[in-house]
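**Student:** any chance you can model this:
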Amino acid sequence: MSTGQQRRPRHLMDPANPVRPVNDASLTQVQRWVMSSLTVVTVAHFAVGLLLAALALPTDAVGGRVTLAVIATILWLAGIAAARAIHGVRVVSGWFAVGLLLGAVGVAVVLV
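**Tutor:** Below is the predicted model:
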């Protein structure tokens, strides 16, 4: 060891010589799950907010209520598609039926 180099304490990692190798495949998989989870949660909050806005409209504004519910459904379907695209799987799947079912429930709640 030269006099110019300072000795690193043992509890600190040396960036030039990492102790364990990084598993990039596992890290990428975790990143995909985090991104898709954030996407679905964010879109779901926005869609629920649109449904709550539809409920806040007067009861005689049926057209506006239904329009907001339909926009929330389209947004929810886009969130499902985005999450599936992040994972690199086929975008159109049975999850769209679940999204349409939730949209129908939203329209029914808004119309009641």
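**Student:** going by C-alpha atoms from here, please, whenever you check contacts or count neighbours.
**Tutor:** Fine.
**Student:** centre-most residue in this structure?
**Tutor:** Closest to where the C-alpha atoms of the chain average out (CA atoms, centre = their mean) is Thr39, at 1.7 Å.
**Student:** tell me the secondary structure at that residue.
**Tutor:** helix (DSSP: H, G, I helix; E, B strand; the rest coil).
**Student:** got it, and the one 3 residues further on?
**Tutor:** Secondary structure, three-state DSSP: Thr42 is helix.
**Student:** show me the contacts for the residue nearest to the centre of the chain.
**Tutor:** Taking CA atoms under 8 Å, 6 or more residues apart in numbering as the criterion, Thr39 is in contact with Gly79, Ala82, Ala83.
**Student:** could you also give me the structure for this next sequence, so I can compare it with the first?
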Amino acid sequence: MDPDNLRRETIRDSGSGPMHLEPVQKWVLSVLAAVTIAHLAVGLVIAALYVDQSRTDAVVGLNIISAAFGLIAVAVFRAIHQKPILTPWLALGLVPGIVGLWLCLG
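**Tutor:** Coordinates of the predicted model:
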């Protein structure tokens, strides 16, 4: 750096398209949030697998809570992308609870 000739460096567009950071931030945030909440849902299913099988109420309850967190994960993903939350994609959130019930009671 030359103190007598102060210049600010600029990043020139390479012609490969505009550099937008906001869509990338949305995708990173939405995937991070959805995966984190989905891990919680799967953890509840795993907890239900270790509950005493005579406690059917606890097993079913943990799987219902797991399905609720699955729904929340999908809703958060769609909300971050500013899409309508009530869509058929919301049914994807029920998968952890349904699979958990099948594993625990089947």
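**Student:** just to revisit the earlier point, translate the residue nearest to the centre of structure 1 into the numbering of structure 2.
**Tutor:** Per TM-score structural alignment, the equivalent position to Thr39 of structure 1 in structure 2 is Ala33.
**Student:** any idea how far its match is from Val74 of structure 2?
**Tutor:** 9 Å (CA to CA, to the nearest Å).
**Student:** repeat for Lys26 of structure 2
**Tutor:** Relative to Val74 of structure 2, and taking CA to CA, Lys26 of structure 2 is found at 14 Å.
**Student:** between the two, who's got more neighbours?
**Tutor:** Set side by side, Lys26 of structure 2 and Val74 give different neighbour counts by other CA atoms under 10 Å, the larger being at Val74 (24 against 15).
**Student:** filter the contacts of Thr39 of structure 1 down to the ones in strands?
**Tutor:** Using DSSP state E, no member of the contacts of Thr39 of structure 1 falls in strands.
**Student:** what is the nearest of those to Asn17 of structure 1?
**Tutor:** Ala83 (36.5 Å; CA to CA).
**Student:** name the nearest residue to the aligned residue in structure 1 for Leu94 of structure 2, ignoring sequence neighbours.
**Tutor:** Matched to structure 1 by TM-score structural alignment, Leu94 of structure 2 sits across from Leu100. Leaving aside its sequence neighbours, Leu100 of structure 1 sits nearest to Thr73 (CA to CA, 6 or more residues apart in numbering; 6.9 Å).
**Student:** alignment lookup: the one you found to structure 2.
**Tutor:** By TM-score structural alignment, Thr73 of structure 1 lines up with Ala67.
**Student:** need the next SSE after whichever strand or helix holds Ser66 of structure 2, C-terminal direction.
**Tutor:** Following DSSP states H and E, one finds Ser66 of structure 2 within helix 56-80. The C-terminal neighbour of helix 56-80 of structure 2 among helices and strands, as given by DSSP H and E, is helix 95-105.
**Student:** and the residue nearest to the centre of structure 1, how far is that from Arg84 of structure 1?
**Tutor:** When Thr39 of structure 1 is compared with Arg84 of structure 1 (using CA to CA), they lie 10 Å apart.
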